[in-house]
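Trainee: Okay, sequence plus prediction incoming.
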Amino acid sequence: MNEANFAHPVLDAQALGEVPLAVRLLAEDYVLWRDASGMPCAARDRCPHRGTKLSLGRVCEGQIECPYHGWRFDGAGRCTQIPALPSFTPSDSHALSPLRVLQAHGLLWLQLDGGVNLPRFDGEADAKLRKLNVGPYDVATSAPRIVENFLDLAHFGFVHEGWLGDRGHTSLDDYRVQSTATGFVASGCRAWQPQSNRLSTEGSWVDYRYEVMAPYTAVLTKLPQLQDGYRDEIALFVCPVEPEKSRVWFRMAVTDHDSSDEELSAFQHTIFTQDQPVLESQVPRRLPVSGGEVHCAADRSSAAYRRFLLECGISFGIC
């Protein structure tokens, strides 16, 4: 198993309309378009004829047309038309190799190889929770660095002072890390937060639960103790664009039905843009899994994540 066996988010579902769009994943270029029925399709962004980028072309009746010689391909990858030879029936050798496109959590996901399912996000199925995507953010660091930061509680009082933490409450309680069939769970996490969510009016202790179920995906559940019935579930979905470049989305499933989309997005935007310059400053940008950094007991979720990457055979974004 390796990173190619997992589904990866590449695009907001609503962004794909009537024109083809280029995306980049695992240092390769792909093109997405919608067929005549509106279903998303994908292939490598390269015409098999002369290597032209198909994303520079157009979509005609659900088929993607190469901008160079007008060759057309349907959603199954078959070449249906070569304008220079109207009576010629293209063979399988003229076809594209289509990729599986999945739509979930407001995003389009590419599955390059194998049959690993999409990451689970329990908040998606809870009708009581409001759903919202925030992002994407283009970040100049590796996907594993971003996930590891998401799992880290010890930075709250410094990077997010006045929001998710303060310098008077930096000590962490012991927490538990337990392996699962698809990754691991970190539970028993607790942090003092001046403003745990947009509706917070006073500081409170917040219980955190993290779950990692794919190499570049993690989900947290927050339960503020002073806000009865309030619950946040936030998923981090990272597209590994290059070994040291990533695209990030947050999928929020929250109890807050009073705030506007803009207000909820602004809160999450503030938190992540506090993280981003720190993430982009880390050297090396690829996550060291074989030494080179020192650790302490507060880093047990980080240690579990690094082991998980090695167990999954991940090589993209690590060193």
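Mentor: Cool, got the structure. Everything quoted here is computed from the prediction, not taken from an experiment.
Trainee: Every contact and neighbour count from this point should use C-alpha atoms.
Mentor: Will do.
Trainee: What are the boundaries of the strands in the stretch 101-250 of the chain?
Mentor: For the stretch 101-250 of the chain, applying DSSP state E, counting those that start in this stretch gives strands covering 107-111, 130-139, 176-179, 184-193, 204-214, 217-224, 232-242, 245-254.
Trainee: would you turn the ones you listed into a markdown table with mean neighbour count and distance to His69?
Mentor: What follows is the strands of the stretch 101-250 of the chain, written out as a markdown table (neighbours: other Cα atoms under 10 Å; distance: least, Cα to Cα, whole Å):
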| stretch | mean neighbour count | distance to His69 |
| --- | --- | --- |
| strand 107-111 | 21 | 27 |
| strand 130-139 | 18 | 34 |
| strand 176-179 | 14 | 53 |
| strand 184-193 | 20 | 50 |
| strand 204-214 | 21 | 41 |
| strand 217-224 | 23 | 40 |
| strand 232-242 | 24 | 29 |
| strand 245-254 | 23 | 33 |
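Trainee: Next one for the comparison:
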Amino acid sequence: MSAQWKPLIEHQGYLRHFWHPVCTLSEFERANASGHGPMSVKLLGEQLVLARLDGQMVAADDRCVHRSARLSLGSVCKHEGKDTLQCPYHGWRYDETGEVKLIPACPDRPIPARAKISKYDCEVRYGIVWVRLDSSFNCTEIPYLGDWDTPGMKVIVADSYLWETSAERRWENFTDFSHFAFVHPGTLYDPFFATHPTVNVDRTNGELRFQLAPPREMYKNLPEEAPMGDFTYRCSMPYTVNLEIKLWKDDSKFILWTTASPVDEKTCRNFMVIVRTEDNQPDHVHLAFQKLVLEEDRPVIQSQWPIELDSSELSVSTDKISIQYRKWHRELSQAALGGYEEFKASLLTEVIEEH
């Protein structure tokens, strides 16, 4: 990295206190013929194994304490009537707490006290598997997704996809209004309307919230499947966007929800859920349009360097959303170093602009 560059966020440890998605439930169930895992995933540079043991989703270190084989290459099998995760190398079996319950080579000897792997918070919500690496602060929640279980709404949980960029860059891409006219001309936006007003950005309950009303005049020049309307954003820190659109064509509701998960410093795994009022269109029509938009974005976003946010980048007034987003990340990063109370205060402090 050039000497003039300096990462905007130097201390990344605060991200371990948040819930992050690691795969969809469908991807997990397809990863192994049993439907219960194990499955290998990576989060914040750490290799994890997922397994469903007696109905409970478990996330733990993907490394046997014996000779360091990947547990994700093993299998889920019964021991004394309960599900265990069996190491592929020597058959050591782990229960849902991460403790070894059987060492086949010496079944009659006491199991060493250190025969245990680290286990992490793990939940399934919105058809997605979530993991939190550090629960010591315990003041973060799985992000908001609107109308997930509202009657009359159709839900699509898309397969996840990888981008060679940071999760911060991916989030900023999704909330950047100024790029629409240049990256998505004729798809999401009419290039004639390249300018846009600044918006009010509020912080509340761990979310950034803002609204945008694009010019209605451009709607006639866009594809019918483009979900255009009045935009309301609820963005749960650190990487989730819940975009609710009141469609101009019929005033129905269309929610485009996305989140980026930091696989490591150079890669993010992205998730997308579409929730919409029943429109008699097949799901693949909506998925195909969103994939078209993503393929317009991907090469541009993957071209950004350095991959991490850079403190030397020049911002202008229409970058207000990303400016506020970056500011909050820096504050959270520093607050986490001060402990639970400082981190919680930074996460939950409300900042409401005059509207």
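Mentor: Perfect, I can see it now. Computed from a predicted structure; not experimentally measured.
Trainee: what's the TM-score here?
Mentor: Aligned and superposed, the two chains score 0.90 in TM-score terms (TM-score structural alignment, normalised by the length of the first structure); 307 aligned residues with a Cα RMSD of 2.0 Å.
Trainee: Can you tell me which of the strands of the stretch 101-250 of the first structure is nearest to Ser55 of the first structure?
Mentor: Checking these against Ser55 of the first structure by Cα to Cα gives strand 107-111 as the closest, at 16.1 Å.
Trainee: so what secondary structure elements neighbour that closest one?
Mentor: Strand 107-111 of the first structure sits against strand 7-12, strand 100-104, with contacts defined as 3 or more Cα pairs under 8 Å, 6 or more residues apart in numbering; DSSP states H and E.
Trainee: Would you tell me which one of those is buried the most?
Mentor: Mean neighbour count, computed with mean count of other Cα atoms under 10 Å, is highest for strand 7-12 among these, reaching a mean of 25.
Trainee: Where in the second structure does the very next helix or strand once past that strand fall?
Mentor: Towards the C-terminus, the helix or strand next in line after strand 7-12 of the first structure, according to DSSP states H and E, is strand 21-25. Residue correspondence for strand 21-25 of the first structure in the second structure, counting by TM-score structural alignment: residues 39-43.
Trainee: Mind putting the strands of the stretch 101-250 of the first structure into a markdown table with distance to Gly77 of the first structure?
Mentor: Formatted as a markdown table, the strands of the stretch 101-250 of the first structure follow (distance: least, Cα to Cα, whole Å):
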| stretch | distance to Gly77 of the first structure |
| --- | --- |
| strand 107-111 | 15 |
| strand 130-139 | 29 |
| strand 176-179 | 40 |
| strand 184-193 | 38 |
| strand 204-214 | 29 |
| strand 217-224 | 30 |
| strand 232-242 | 24 |
| strand 245-254 | 27 |
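Trainee: ok, back up a step: list just the one of the helices and strands packed on strand 107-111 of the first structure that sits closest to Phe158 of the first structure.
Mentor: Closest to Phe158 of the first structure of these, according to Cα to Cα: strand 7-12, at 30.3 Å.
Trainee: List the buried residues for stretch 262-277 of the first structure?
Mentor: Leu264, Ser265, Gln268, His269, Phe272, Asp275, Gln276 (16 or more other Cα atoms under 10 Å).
Trainee: Kindly indicate which of those lies nearest Tyr230 of the first structure.
Mentor: When these are ranked by distance to Tyr230 of the first structure (Cα to Cα), Leu264 comes first, at 14.5 Å.
Trainee: sorry, back to before: format the helices and strands packed on strand 107-111 of the first structure as JSON lines; extra columns: distance to Val177 of the first structure.
Mentor: Putting these into JSON lines (distance: least, Cα to Cα, whole Å) gives the following:
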{"stretch": "strand 7-12", "distance to Val177 of the first structure": "25"}
{"stretch": "strand 100-104", "distance to Val177 of the first structure": "28"}
